[in-house]
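J.: my questions are about this predicted structure, shown below with the sequence.
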Amino acid sequence: MSRFRPKSEIRKLVIHCADTPNGRPHTAADIDRWHGENNPPFVRRAPSGGSTVFGHIGYHWVIRLSGASEVGRGIEETGAHAGPRHNADSLAVCLVGRDKFTRAQWDTLRHLVTGLRKQFPHLEVTGHRDLPGVPPRTCPGFSVADWLANSMQPLPEHLLEESP
């Protein structure tokens, strides 16, 4: 698979979570480092020790607790986040946390999805756990379909309470 693809091939946005303890302030650099440590399922090198499977973080964006969005890959760069079947035609965003996210993260996710839908009018927005042919997962730790049906507003049971 080519490392790059034309924007015209992008069909979906896959929402992920970092599967880190809720409320812990991690960054795209942290996630990139974890993936680079060759811990399954994020093995960067072929089992034979041969060529690199992917050279850096597989997500296009990471949304930190503060709501800051960090770029991991360019839009035209093929992702490495959901297996070849889905990476080829998708973009990926990863929320730091497991199943509870700050209001700032929810707001940034809503703005990102809104902007991407303008750029890609037929964009399907889905959760990693909802992709066909992907092993069962809980990522992200909320139902993307419920979030979309809730006008992309924070799902109360998945809102991280912030300290006063």
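T.: Cool, the structure landed. Residues are numbered from 1 along each chain as shown.
J.: rest of the way, CA atoms for contacts and neighbours
T.: Will do.
J.: tell me which element residue 16 is part of?
T.: strand 12-17 (DSSP states H and E).
J.: got it, and residue 93?
T.: strand 90-95.
J.: also this one, for the comparison:
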Amino acid sequence: MRNINYLVVHCTATQPNTKISSIQNYWRNELKWKSPGYHYIIEANGNVVNLLPIDKVSNGVAGHNSEIINISYVGGIDFKGNPKDTRTEAQKEALLILLKQLKKQFPSAKIQGHRDFKGVKKACPSFDAKAEYQNIV
């Protein structure tokens, strides 16, 4: 198993109704990634989709992926393309449950947002994940 130091929260930076297949096509065809950007992605209805086994490396945060489990919710921008926390209540609940499960499995892993890594110039996940999930133990 990989040494997991971070559980990283992302947004897809798409509209909340974007299909996961469209996101996957973008990774494959535009970015030329062989692996997905996230291990888990959460749809607006709260459905959690596992895109990659956690023992594999995904493409969430350049330079850190070997030590990360990447989790994203579909959404994260408004209709003008500006960062906005668009999480539905179902997404918030599913994300919290998933983070609690992963934190039990990786108790020393820090929970934070993509934007919390040094040098990252993104608003992702469009809310303060570090503060919101600081009490998960």
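T.: Received it, and whenever you're ready, just let me know what you need. Here the structure is a predicted model, which is why all the values come from computation and not from measurement.
J.: got a TM-score for the two of them?
T.: Once superposed, the chains reach a TM-score of 0.86 (TM-score structural alignment, normalised by the length of structure 2), with 128 aligned residues with a C-alpha RMSD of 1.5 Å.
J.: skip ahead from the strand holding residue 16 of structure 1 and say which helix or strand is next.
T.: helix 28-36.
J.: what residues in structure 2 pair up with that next one?
T.: Taken onto structure 2 by TM-score structural alignment, helix 28-36 of structure 1 occupies residues 20-28 there.
J.: show me how far that stretch is from its chain's centre.
T.: Chain-centre distance of stretch 20-28 of structure 2: 15 Å, with C-alpha atoms, centre = their mean, to the nearest Å.
J.: same check, this time on stretch 50-60 of structure 2
T.: With C-alpha atoms, centre = their mean, you get 11 Å for stretch 50-60 of structure 2.
J.: stretch 105-119 of structure 2 too?
T.: 11 Å.
J.: and that stretch, which residues are buried?
T.: 106, 109, 110, 111, 112, 113, 114, 115, 116 (16 or more other C-alpha atoms under 10 Å).
J.: so which of these are in strands?
T.: 110, 111, 112, 113 (DSSP state E).
J.: between those, which sits nearest residue 14 of structure 2?
T.: Minimum distance to residue 14 of structure 2 across these is 16.6 Å, recorded for residue 113 (C-alpha to C-alpha).
J.: not counting its neighbours along the chain, what's nearest the counterpart of that closest one in structure 1?
T.: Aligned counterpart of residue 113 of structure 2 in structure 1: residue 127 (TM-score structural alignment). Using C-alpha to C-alpha, 6 or more residues apart in numbering and skipping the chain neighbours, the partner closest in space to residue 127 of structure 1 is residue 15 (4.7 Å).
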